[in-house]
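From the sequence below, what's the structure:
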Amino acid sequence: MTRTVAGGSREAVEQCLDRIAARDDEVHAWAHLDPVQARRAADLVDRVESDGRLLHGVPVGLKDIIDTADQPTAYGSNAWAGHVPAADAAVVQRLRRAGAV
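All right, here's what the predicted structure looks like:
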């Protein structure tokens, strides 16, 4: 099986989640984080052979100003708290097509 991420996407996601857990109390970089969703997406990617997509299995974090249809996007404002966009922004569509998690 060919993988873009050495050791698999799940391992890369776990490393990211561990780093976030260790530092985010100080940094406060994450407005929304869903470890269950990240792990599920990584496991799905790890079950299939890479079809050559450049970001197959690579974990990606996005700023809270970029629309994601499956996660809340508050645009850095309490006025938009809990808002879930109807569609992904173009950059998110491209990341997903490239295989990013």
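
C-alpha from now on. contacts and neighbour counts both.
OK.

Which helix or strand lies directly C-terminal to the helix or strand where Cys16 lies?
Counting by DSSP states H and E, the element that carries Cys16 is helix 9-27. Following helix 9-27 in sequence order, the next helix or strand is helix 35-46 (DSSP H and E).

so Leu17 makes contact with Val36?
No: the pair Leu17 / Val36 is not scored as a contact, 10.6 Å apart, by Cα atoms under 8 Å.

how close does Asp43 sit to Asp25?
According to Cα to Cα, to the nearest Å, Asp43 and Asp25 sit 27 Å apart.

Could you also give me the structure for this next sequence, so I can compare it with the first?
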Amino acid sequence: MSHSETSDTSPADERTVETDHEGSWSANLEGERHAESEARVIEDAREAVAATRAGYHVNLVTHEAHGDPRDYLWDALDATTRPLTVEYVDRCGCGGHVTRVHVHEE
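Purely as a prediction, here's the structure:
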């Protein structure tokens, strides 16, 4: 997985989350705009969970600037209406963190 992000993106490239993933996938929440805003990380993480079909998981790769995602992200994920299991995976080599969110059938 690449942890870099180009600075010359168009507005269409600003979307972090594609919709309706039919398998497990990873959402890169390590870009500059994520480093600048914890609220942006939470918003995009919720979108990533919403885009993940039941029976699969999404790895949320978060920027190191906000620290351990268990301290700021997990409560926001628990507040969603979908049945989820959230687990901390590890730190990335780049300093970020990986949280795996399993989405269950309703």
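
Kindly provide the TM-score of these chains.
The TM-score (TM-score structural alignment, normalised by the length of structure 1) is 0.26; 59 aligned residues with a Cα RMSD of 5.5 Å.

So if I had to pick from Asp43 and Asp25 of structure 1, which one is more boxed in?
Asp43 (18 against 10; other Cα atoms under 10 Å).

ok, and the closest non-adjacent residue to the more buried one?
Of all residues not flanking Asp43 of structure 1 in the chain, Arg10 sits nearest, at 5.9 Å (Cα to Cα, 6 or more residues apart in numbering).

how many neighbours does the one you found have?
Other residues close to Arg10 of structure 1 by other Cα under 10 Å number 23.

Determine the longest helix present in structure 2.
helix 38-50 (DSSP state H).

by contact count, what packs against that helix?
strand 25-29, helix 32-36, strand 57-62, helix 74-78 (3 or more Cα pairs under 8 Å, 6 or more residues apart in numbering; DSSP states H and E).

Tell me the helices and strands packed up against the third one.
Taking 3+ Cα pairs under 8 Å, 6+ apart as contact, the helices and strands that strand 57-62 of structure 2 lies on are strand 25-29, helix 38-50, strand 97-103.

tilt between that strand and strand 97-103?
Going by axes from the mean of the first three to the mean of the last three Cα atoms, to 10 degrees, strand 57-62 of structure 2 is angled at 150 degrees with respect to strand 97-103.

Could you figure out how far strand 57-62 of structure 2 is turned away from strand 25-29?
20 degrees.
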